[in-house]
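J.: Got a sequence here, can you model it:
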Amino acid sequence: MFMQYSVFGSVLTVGGIIGSLVNGKIADLVGRRRTMWLSELFCIVGWLAVAFSKHAWSLYLGRFSLGIGLVLMAYVIPVYIAEITPKNIRGAFTAAFQFLLTSGLSVMYLVGTVVSWRALALIAAVPCLLQIIGLFFIPESPRWLAKVGREKELETTLQRLRGKNADISMESAHIREYTQTFEMDSKVGIFYLFQRKYAYPLVVGVGLSAMQPLLGATAIQYYASYIFSEADFSTKIGSISLAIIQLPVIGASVLLTDRFGRRPLLLASTIVMCLSLAIIATAFGLQGTHRWNEVTSVLVYVGIMGFSVGYSIGLSGLPGVVMAEIFPINMKGLAGSLVIFIHHCINWTITFTFHFMMEWSKTGTFSIFWVICAAGVAFVTFLVPETKGRTLEEIQASITKLSRR
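T.: Sure, this is the predicted structure:
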């Protein structure tokens, strides 16, 4: 039974691993908008396979297709938003992607309590179809157009994004100059990433991406009902609470990202998650003791709600914001693929082994997450750069120079 749960829970991540090998390359070759189209097609195929499945293999196939679609989407949408928005609102707009994503998940949580899983899969396919239609009405990224040498379209697109009366001459010249500089230095191959000048952004990108699953976010998101059940707490109340609590917190994160910056919110996020994991580990440690057994379920509920708040305020969406900002245009595709590949490999490991870890020791499982989270606090404090209020070109030039020191 545990093996079936583990395979079904992790097959989505297997699709993500496959998708992460090519997502950056696809976005660089065909553009940001066409990559979004492709991601939605994979998602539609996945949801229809789940909805009309008659055997376990078709469920696995549907989840696998969804994994590919979701990883394409998770890469290209933050990159696209970061490349089209002005610097003073870039953080909020990029973080808004996570807010809308969580809003959709929360709606699906709630709808899932009143409809069958097949009906839920069909409902989930509808927004994918709507987005395919909506993509006809949005422009391509001006920075990608500069990268592929489509100068005339660059001017037209930038003017459309900034308004017909806006002066775009300085911004377009800056984008061209920066892109040409990095493209002259561009070489093909994943191993080109491992140069000293790219070391710092690569460490930051990989570190932030790895922190999400390693700190327990994947386990709690995928197996929240199971954790509540193990703590003898109502799975329905717990799941609905999770769906509700995330929305206002991520909404606050969107509003605060460009006001306080990325690093302060990430630091607050990891500290709250660390404290919450300590509460959960302690609660399961008290389970089975005569005096404290009654409070275990309440403490686990409080810990998971606190973890969800901490995760939603920073680590949920801000790694995508930072990664969309720190990689130079010539290496963005390769770096994005590598970072997301590592993320999904760790994601798969956590989702596949979590049931076995909980069987080994509930307290031990969340204590491991707590130790890694404490290391994550130090990582954010000493290594993550602040990118608020600077253009993408300024950020990437300064980070590349820092790596050369």
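
J.: hey, let's count contacts and neighbours off CA atoms from now on
T.: OK.

J.: where does residue 354 fall, helix, sheet strand or coil?
T.: Reduced to three states with DSSP: H, G, I helix; E, B strand; the rest coil, the structure at residue 354 is helix.

J.: so how far is residue 235 from it?
T.: Relative to residue 235, residue 354 is positioned 18 Å away (criterion: CA to CA, to the nearest Å).

J.: between these two, who's got more neighbours?
T.: residue 354 (23 against 17; other CA atoms under 10 Å).

J.: for the residue lying closest to the more buried one once chain neighbours are set aside, what are its contacts?
T.: Distance criterion CA to CA, 6 or more residues apart in numbering; nearest residue to residue 354, sequence neighbours excluded, is residue 219 at 6.7 Å. With contact set as CA atoms under 8 Å, 6 or more residues apart in numbering, residue 219 has these partners: 213, 350, 351, 354.

J.: Let's see this one next, to set against the first:
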Amino acid sequence: MSFRDESDDGHLRKPLLHTGSWYRMGSRQSSMMGSSQAIRDSSISVLACVLIVALGPIQFGFTCGYSSPTQAAISNDLQLTVSEFSLFGSLSNVGAMVGAIASGQIAEYIGRKGSLMIAAIPNIIGWLAISFAKDSSFLYMGRLLEGFGVGIISYTVPVYIAEISPQNMRGGLGSVNQLAVTIGIMLSYLLGLFVNWRVLAVLGTLPCLVLIPGLFFIPESPRWLAKMGMTEDFEVSLQVLRGFETDISVEVNDIKRSVASTSRTTAIRFRDLKHRRYWFPLMIGIGLLVLQQLSGTNGVLFYSSTIFESAGISSSNAATFGLGAVQVIATAVSTWLVDKTGRRILLIISSTGMTFSLFVVAVSFFVKGFVADDSTLYSISGILSLVGVVGMIIAFSLGMGPIPWIIMSEILPIKIKGLAGSVATLANWFIAWVVTMTAPLLLSWSSGGTFTLYMLMCALTLAFAAILVPETKGKTLEEIQLSFR
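T.: Next comes the predicted model:
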């Protein structure tokens, strides 16, 4: 419906999508002013949408961080053993795996907004179940429900952001997903210092209570609408996102061609995966999300209090909050950098920094095993382990935290996005659960050996990023799909 034409005097005319009326583009100066105004309108519209759906990842982070400041209080009030509380902490990962399996199909059949609405409801019920729990059964049920909602959120939000963002802003806006997760973790640490665990659980409902009404004020993903054949809604959604003064004809045609080329066969078959345009992006998407967890970041974060104590820091909860604040700042820097430097280079820098930092941590623990507890070398080793952990978190937040989710949402072909996205998200949550469950066992076996294993995984990630991961900076989603053909 949007197209370009010339008037008799050579000036360009363009129809406004929402009114169908004509206007004239006069002088070069007014054209430039209109263009800059359209860019501002587009930025504001898309940013507003991203900030609303970012409430989902804040919920995600709050769920991840909740168990850290509440362990002692919940265990004392409900008489839980260490193993019972460990089960409580890990059940969110189990619920997230179930949510991940369903996430792709839910997002494909009822849309990105509809799937976020569905995800918000079990999160609210789960937090309330935990808040009013009188025994472990309500705790477990609430944690499973939270995890289910988080599993859907972890797939849907990055996909929605990627599908609504202009190509020059997609990386930075995509990084907001991980930034919101880190903010949620930090908030749970901070509020956990001042309120009891029941009140903290009630506060956990707030992101989703705001998200549900917020979803009514933002447009659905135009690419999903186009795929579902809702042509008029698709163009209206895209026009709202890009601004009413913007000519969207080129982007409309690109999306239509992309959807048409992938709609000739309605279902993906396993034999189709032998084609490079399917197996290669699927391998990269799953590989990055698996390596993100195999780096051991969850193990380091969940058991950082032990490292802080060994470094001589008395208030481990305050130190954990400080680590969360560092993670937020570093992720914010990544949000600013990702569209300037590119995804691939940040992945390489991030995995290199993580490898070096974990080498420092591993060496410090090996040294501590051979020296006396009251020696100067022992104290220096404790400080080095602390520096290494902080360095690892900074390096992770710069690249391996946000970028695997961005790349997954960018490179998966629209034909297999639902199925492949579910598989990639499930793999991420399964490995997260494995790392979380095995970290205490590995640390009791050998702290230095544990961090050496994590270091080797980071070195493998460096090789994977340098050799296989393509650069997607500055390309439309349609151009990225074309490159795999």
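
J.: Across to structure 2, which of the contacts of residue 219 of structure 1 hold up?
T.: Cross-checking these against structure 2 gives 350, 351, 354 as conserved contacts, using both residues aligned by TM-score structural alignment, their matches' CA atoms under 8 Å.

J.: Please say which position in structure 2 the residue nearest to residue 354 of structure 1 maps to.
T.: Counting by TM-score structural alignment, residue 219 of structure 1 corresponds to residue 299 in structure 2.

J.: wait, is that match part of a helix?
T.: Yes - following the definition three-state DSSP, residue 299 of structure 2 is counted among the residues of a helix.

J.: just to revisit the earlier point, what is the nearest of the kept ones among the contacts of residue 219 of structure 1 to residue 294 of structure 1?
T.: Distances from those to residue 294 of structure 1 were compared by CA to CA; the smallest belongs to residue 354, at 24.7 Å.

J.: how close does the closest one get to residue 297 of structure 1?
T.: Residue 354 of structure 1 sits 19 Å away from residue 297 of structure 1, going by CA to CA.

J.: which strands and helices sit next to the longest helix seen in structure 2?
T.: Of all the elements of type helix in structure 2, the one with the most residues (DSSP state H) is helix 82-131. For helix 82-131 of structure 2, the packing partners by 3 or more CA pairs under 8 Å, 6 or more residues apart in numbering; DSSP states H and E come out as helix 55-78, helix 136-164, helix 197-203, helix 206-214, helix 222-227, helix 417-445.

J.: Please tell me which residues of structure 1 the first one aligns onto.
T.: Think helix 55-78 of structure 2. Helix 55-78 of structure 2 falls opposite no residue of structure 1 when the two are matched by TM-score structural alignment.

J.: Show me what counts as buried in that helix.
T.: Residues of helix 55-78 of structure 2 classed as buried by neighbour count (16 or more other CA atoms under 10 Å): 55-71, 74.

J.: on that earlier part again, what's the distance between the residue nearest to residue 354 of structure 1 and residue 9 of structure 1?
T.: Here the distance between residue 219 of structure 1 and residue 9 of structure 1 works out to 10 Å (CA to CA).

J.: what is in contact with those two at once?
T.: Residues touching both residue 219 of structure 1 and residue 9 comprise residue 351, with contact defined as CA under 8 Å, 6+ apart.

J.: how much does the longest helix of structure 2 stray from structure 1?
T.: Once the two structures are superposed, the average separation between helix 82-131 of structure 2 and the matching residues of structure 1 is 1.3 Å (mean CA distance after the TM-score superposition for structure 1).

J.: Secondary structure element for the residue nearest to residue 232 of structure 1 when sequence neighbours are not counted, which one?
T.: Once flanking residues are discounted, residue 232 of structure 1 sits nearest to residue 297: 5.8 Å by CA to CA, 6+ apart. Using DSSP states H and E, residue 297 of structure 1 maps to helix 293-310.

J.: Thank you, goodbye.
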